[in-house]
Structure formats: structure tokens, C-alpha cells
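Engineer: Predicted model and sequence follow; I will ask about them next.
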Amino acid sequence: MPEHTHASPATHDGNSRRLVLAFVVTALFMIAEVAGGIISGSLALLADAGHMLTDAAALLVAILAVRFARRDPTAQHSFGYLRLTTLAAFVNAAALMVIVVIIVWEAIRRFLAPAPVMGPTMLAVAVAGLLANLLAFWLLHHGSEEKNINVRAAALHVLGDLLGSVGAIAAAIVIMWTGWTPIDPILSVLVSCLVLRSAWRLLKESTNELLEGTPLGIDSVKLQKALCREFPEVRNVHHVHIWQIGEQRLMTLHVHVIPPHDHDALLDRLQHYLEEHYHIGHATIQMEYQGCEEPDCDLTHHAAQSAGHAHHHH
């Protein structure tokens, strides 16, 4: 469906390449951080590696989204494969929750029985991690002029990760200067909270999309009222369904109208309005001319309007 792809293949390729590069950088450093965390005995590094895993996963979802968005729909999958990315985001978020629980559990154990931590090793790995994050962020930030939601999400992930690396560096310096090891589990819990926040948001959004929920930011009741207000021919709007697949918003609705002179023009105006105000690029509108069981749009609203007009005439 050509009318729904707004980006040229060239920007897609550019995005895809940047995403793949950022993914490679992040994944390699995640492995380095896990190794560093185990060698130095630092939980903050492991927590940061958990955070980098969320980044790597977010980047992978973004890469898949760019790839799948290019696949043509089939008779079997009329929307193409965009839902796979939502599913991947959901799995990613659920896995993160588990990681956070493990890290917090381990932090509590460490707090009760402090373990030795090698400050210098921890510092070296944390600084390298910070540089890797900066590189990944630079790659992504360059690519997000074309505002792809997945690239944006990945850039935000990496930004949160920068904070995680800074935390690990701070913990390493404290341990090297004062030898106070509990700072390590304390900071690992703080980093976990960052991970939890992004994981929770991701879980909420992907669940909403998988359950065919109304896209965030659209109030379908307000939308119905807006249609009645903007189009004098519209008596009422019902059987409204709005959902989202990938970045594509879809809608079906029944519109009870006063028989128009030009049916197609009204349909066109309705579709334009939905696209312009709600970014719904694909609306299936069923027009009805007969009276229907539902109450009129907003009789009180019309009454108020006519009262207002009467008032003006005085």
C-alpha cells in the first residue's frame, strides 16, 4: 500500500544501517560488561549490562521493524508482519522485568553480606561502557531526523543507559577511594529502577497494541463528539473501533448522516479530518441514512447551539 509509506527506501536503508551498527556496539559492550562485572565482582556493572541488554533488544526490535515494514502484505497476513515487532517489544519488556527482579534480589543479598569489589577493573569497564553508549547514541541520534518511533525508542533507551554507566563509574570511584562496597548494590538498585521504568512503559504500550487497544493519546469519546461538532451533516457516530499495527492507525466506524448531496465528498472530508487530526491513515466509514437505535449525536449540544443563535439575533 504505497500511500502509507512516507519514507523513501534510502532513508530506510540509512536508518537500518545505523541501527545495526548501534546494535553491534551495544551487544559487544553488554558482553564486556557482563564479563567485567563477574571478574570485578560488581553488581552495578551487571545491572548496567542488564540495561544494555534492554538497549540491544530495543535496537533489535527496531531493526526488525524496519525490515518487516518493507515486506509486502500477503493474502494470509493482510497487514504484513508489523505485529511481530510489537510481540518482540512485549517479550523484551517481560524479560527485563525478570532481570530487574534478579538484580534487586542479589543486591539485597550483597547488602546483608558485602562482597569484595575490584574498583579499578570496575572503573575501566564502566568508562568503556559509557563511551560505547555515547557512540551508539550518536549513531541513533543522527538517524532520527526521519522520526521513526523505533529509532526514537532505541535512542531513549541508550540515553537511559548513559546514566547507568555514570552510576557504575561513580560507584567504582567511591570504592577505590573509601573501600565502602555497599555503594555497589545501592547503585545497582537505582539502575534497575531506570530499567524497570522503561520496561514498564514498553510492556504497557505493547500490551495495549496486542489487545487492539485504542492508540495512546486518542480518546474515542472525544473523537465521536468532534466529528459531530465539525460536520453538521453528521447526526451520530457509533460502532467506533480504533487500533494500531506498527505505526499504522486503523479505524472502523458507522456514521449516521442527513442524506448528503454529495456522498463521496462527505466521505472524503471525514477521512481527511481523521488523518489530519488523529493520524488515522486508514478509516473504513459506513454511512447510514435511516434512523437508528442509538440516540442522536448530542441533541443537547444542538439545542444549545440554536439557543445561542436565538440569543445572537436579539
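Structural biologist: Right, received. Where do you want to start?
Engineer: For the rest of this, base every contact and every neighbour count on C-alpha atoms.
Structural biologist: Will do.
Engineer: longest helix anywhere in the protein?
Structural biologist: Ranked by residue count and defined by DSSP state H, the top helix of the chain is helix 9-40.
Engineer: Now do it: distance to the chain's middle.
Structural biologist: Per C-alpha atoms, centre = their mean, to the nearest Å, the displacement of helix 9-40 from the mean C-alpha position of its chain is 19 Å.
Engineer: Comparison target below:
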Amino acid sequence: MPHDHSHAHLPQDANARRLLIAFSVTAIFMLLEVIGGIISGSLALLADAGHMLTDAAALLVALLAVQFARRPPDAHRTFGWLRLTTLAAFVNALALVVITLFIFWEAIMRFRHPEPVAGGLMLTIAFAGLVANLLSFWVLHRGSEEKNLNVRAAALHVMGDLLGSVGAIIAALVILWTGWTPVDPILSVLVSALVLRSAWRLLKESVNELLEGAPRSVDIAALKRKLSRAVPEVRDIHHVHIWLVGEKPLMTLHVRVVPPHDHDALLGRIHHFLAHEYQIAHATVQMEYQPCSGLDCDLSQTQPGHHHHDHGHNHSH
């Protein structure tokens, strides 16, 4: 095959292996919790299974990101398959919102008409879930020295899920000791609230990326100011577009500069600034020597012409 490069010992392979182990463990125990929740009649177990589903989905998205990042771009997909992970995250988040709302509704029904809960079975499965989460977290945490964003994010998901398992264990113990079954829907609502929070954040981030929104970590106005200070030859910056493709920031911008003695060296300094200050490794920079006079010089400005000329004069010293 033409694309068979020597990737055998890259850190991505170790990350992919960790993610696959953690995903397998989480998915198996999620199914166990679903079955156990139905048999024991525990809503807290089902809520924790919902939380484990968030983790399984997050681990799967992270695993897909590692795998698809390796696929080279082609003539039809010039960015490769990276955006597929964002689409998966969006679908995952929508599904989680629906599951959480179902658990909330079921909890309200349980308060009105309490149902018996098999505390012993519930405790056994909740404890097994806790062990599974600890195992997944340990596997993922060993990969954190490589500072892989996907692995770290997945480890945080699993750490959050530990709370769900602890909640289910507490509910089971209360039922075994006191027979007070309303603790089950109460804790299921608390766990579901955690799931809803994660799902809502994931939904916002994935929608922002699908709509080509700028990363929230980047302040474009501040970027313009800093670039003008870092590279004194820069007189004006316009047509700035920044977006994400599979967590990778991409950027295009026009810069009006003082005609340089060494065009490539100046371009290199601009790229170096973007890579080191904002971790933007892929930027398309168009250098210009004349002031921008078109109405669309800056899409974010209502009166673009005045802004750019003022900006130019500020640096003419």
C-alpha cells in the first residue's frame, strides 16, 4: 500500500491501545449496569450506566480521533477524516440529553409510585462498576505523560464517572440498611445532572466546531494586537478566519506589512508567533503592501475602512 508508513512505535499507538482497553472495560461494565439496573429495579444503576455511556462514547470518539488522524487527506477530503469525530461527539451529546431526560422522568414516576429495589444485587454491580472505572482511569492516567489531549479528556470523563459509581453504592447501602427506596431515584437524579452537564458542554463545543466557530480559547482582537507588537513590520491585520478541524486549529489571515527585505523571513516570524503563542501550526498568511480598501476588509467590523487606516497610522513610527 502506498500509505504504509513506519508508525509501529509512535506514541499514538500506545494512546490508541490505552483508549481501546479503557473503552472495552467501560462498555462491558456499562452493559452489566444496564442489565443489573433492570433486574434489580435500581434507577441509580441505570443513571450510572448512562454516565458510563458518556465515558464509553468519549473514549470511542478519542479512539476514532487517534485512528482517523492517521488517514491522509485525499482529493475529496482535503482535511482528511478529522471532522468525523466532531460529528460523533454531536450525536453522542444529543443521545445523552435524551437518556438523561428519560431518567429524570422515570425518577419523578418512582417518587409517586415507589418500586422495590434489590439492594444486594445493586451493591454488587455498583461495586463492580467502581472497580471498572478505577481500572480505566489507571490505564488512561499512565498515558498522561505524553500530554495527549484526547487521552487526558477521556481520563477526566472516567474520573467523573467514579462519582456515579460511588452514588450507586451509597444508594444500595442505604436500601440494605434502612429499606428506604426513595434514595435510589434521588441519587439517580444527582448522577443524571452530572451527565447532563457533560452532555450540554459537549453539545455546545461540537456545534461550535460544526458551524466553523472560532475556538473559545482564542481572542481574535487580542491576537491582532499581540501580532502587531511581536512583529513591528505588521501594519494591519484583516480577513482573519480561525476554526477547528478535529481539535486542530486552522487559520487564514491577511497582513499588511512594510515591504520587507526578506519576504520569507518575515513570513516565518509570523508563522512562528502563531505556532508558539496560539498553537496554530496550520496558518495561511497572505502578505500585502497596500492598505485594504474593500468593504469586506474585516467581516467583524461595521465600518471596516476607518478601523484599518487608524490601525495603520498607530504603527507608522
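Structural biologist: Noted; the coordinates are in hand. Only a predicted model underlies this, so the values are computations on that prediction, with no experimental measurement involved.
Engineer: picking up where we left off before, packing partners of the longest helix of the first structure?
Structural biologist: Other helices and strands packing on helix 9-40 of the first structure, by 3 or more C-alpha pairs under 8 Å, 6 or more residues apart in numbering; DSSP states H and E, are helix 43-70, helix 119-143.
Engineer: tell me which residues in it are buried?
Structural biologist: By 16 or more other C-alpha atoms under 10 Å, the buried positions in helix 9-40 of the first structure come out as 12, 15-27, 29-30, 32-37, 40.
Engineer: on that earlier part again, so for residue 287 of the first structure, which of the helices and strands packed on helix 9-40 of the first structure sits nearest?
Structural biologist: Evaluated with C-alpha to C-alpha, those place helix 43-70 nearest to residue 287 of the first structure, the distance being 31.7 Å.
Engineer: Next, the angle helix 119-143 makes with that closest one.
Structural biologist: Angle between the axes of helix 43-70 of the first structure and helix 119-143 is 20 degrees (criterion: axes from the mean of the first three to the mean of the last three C-alpha atoms, to 10 degrees).
Engineer: Just tell me the aligned range of helix 43-70 of the first structure in the second structure.
Structural biologist: Counting by TM-score structural alignment, helix 43-70 of the first structure falls onto residues 43-70 of the second structure.
Engineer: Using neighbour counts, pick out the buried residues of that stretch.
Structural biologist: Buried residues in stretch 43-70 of the second structure, counting neighbours by 16+ other C-alpha under 10 Å, are found at 43-66, 68-69.
Engineer: So what's the gap between that stretch and the chain middle?
Structural biologist: With C-alpha atoms, centre = their mean as the basis, stretch 43-70 of the second structure stands 12 Å off its chain's centre.
Engineer: Please apply the same query to stretch 200-218 of the first structure.
Structural biologist: 9 Å.
Engineer: Could you tell me the end-to-end distance of that stretch?
Structural biologist: Distance between the two ends of stretch 200-218 of the first structure: 20 Å, counting by C-alpha to C-alpha, to the nearest Å.
Engineer: what does that stretch rub up against?
Structural biologist: 83, 86-87, 89-90, 93-94, 97, 220, 241-245, 249, 278 (C-alpha atoms under 8 Å, 6 or more residues apart in numbering).
Engineer: Show me how to select, in ChimeraX, the buried members of those residues.
Structural biologist: Selecting only the buried entries of the contacts of stretch 200-218 of the first structure in ChimeraX, with 16+ other C-alpha under 10 Å as the criterion:
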select :83,86,87,89,90,93,97,241,242,243,244,245,249
